[in-house]
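Colleague: predicted model and sequence follow; I will ask about them next.
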Amino acid sequence: MQFGDTPQLRVLDFLIGFHFFDYPLTEIARGANVSYNSLKVFFPSWIKSDVVVKTRRVGKSDYFKLNLNNVFIKNLIKLDWALTKGYVLSRPEKEIEA
């Protein structure tokens, strides 16, 4: 199931898939397949809204990850797992093994 194909959704999808790890903006852009300039447009508002949090600084790079204490993010991760589980359970076993 796909909800759209915008830079914001691509970044959310990437960060939800790897929510245990932190990344610099360049790696988030690369992993989400969005331009760095597009990321810089909306990312500051995500920081301000506590969707993402800065975890550390390495050299000149700030590292960020999803704010797992944010209720919205917790529910998004639950939704992601529910959709994944529903998809896997609806597939025949032969399809899953391949």
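Modeller: Yep, it's here.
Colleague: okay, CA-based contacts and neighbour counts for the rest of this
Modeller: Fine.
Colleague: is it true that Ser38 touches Pro7?
Modeller: Yes: applying CA atoms under 8 Å, one finds Ser38 in contact with Pro7, separated by 7.1 Å.
Colleague: in terms of neighbours, single out the busier of the two.
Modeller: A side-by-side neighbour count of Ser38 and Pro7, using other CA atoms under 10 Å, places Pro7 first with 17 against 12.
Colleague: that one: what's it in contact with?
Modeller: 32, 34, 38-39 (CA atoms under 8 Å, 6 or more residues apart in numbering).
Colleague: could you redo the last one with a cut-off of 10 Å?
Modeller: Shown in contact with Pro7 (CA atoms under 10 Å, 6 or more residues apart in numbering): 13, 29, 32-35, 38-39, 42.
Colleague: this is the comparison structure:
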Amino acid sequence: MEEKSFFLQYLGDNPRIRILDFLMANFALDFSLPQIAEGSKVAYTTLIDLLPKLIKQGIIIETRKIGKSRLYKINLDSPIAKALFAIDLKLSEAAIQKEVLA
């Protein structure tokens, strides 16, 4: 079984967090919807439901089109995304510190 990221462990394992966790872990790349669904282990229909909200919040952006496919990635210019990265870093630091002290 794959170990959950600190982000998922602390913020909860739900579809929205799994999508964000996947895109944050792969922030330099853009993905099609099927790739995001597979990578985040979220049902495609759930992704289709959540994506417009994440785009409207400015957390995810469409980067380009390849044929009929649209590609998306985390919006590195978004204040919300920046805050999520900061939270992820703090959670990772805290978990590492806890391991060192154990």
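Modeller: Right, received. Where do you want to start? Since this is a predicted model, take the numbers as computed values, not measurements.
Colleague: TM-score for these two?
Modeller: Superposed pair, TM-score by TM-score structural alignment, normalised by the length of the first structure: 0.86. Supporting alignment: 94 aligned residues with a CA RMSD of 1.7 Å.
Colleague: name the residues contacting each of Ser38 and Pro7 of the first structure.
Modeller: Ala29.
Colleague: which one of the contacts of Pro7 of the first structure sits in the busiest neighbourhood?
Modeller: Busiest of those [other CA under 10 Å] is Ala29, holding 21 neighbours.
Colleague: max-length helix in the second structure?
Modeller: Ranked by number of residues, the top helix in the second structure under DSSP state H is helix 79-101.
Colleague: Leu71 of the second structure: neighbouring residues, count only.
Modeller: Counted with other CA under 10 Å, Leu71 of the second structure comes out at 19.
Colleague: helix, strand, or coil at the aligned residue in the first structure for it?
Modeller: The alignment partner of Leu71 of the second structure in the first structure, by TM-score structural alignment, is Tyr63. Secondary structure assignment for Tyr63 of the first structure (DSSP: H, G, I helix; E, B strand; the rest coil): strand.
Colleague: how far away is the closest residue in space to Tyr63 of the first structure that isn't next to it in sequence from Asn67 of the first structure?
Modeller: Leaving out its chain neighbours, the residue that sits closest to Tyr63 of the first structure by CA to CA, 6 or more residues apart in numbering is Pro24, at 4.3 Å. Distance check for Pro24 of the first structure against Asn67 of the first structure: by CA to CA, to the nearest Å, it reads 15 Å.
Colleague: now do Ala82 of the first structure
Modeller: Distance from Ala82 of the first structure to Asn67 of the first structure, by CA to CA: 20 Å.
Colleague: neighbour count: the two, which is higher?
Modeller: Shown here are Ala82 of the first structure and Asn67; by other CA under 10 Å, Asn67 has more neighbours (20 against 12).
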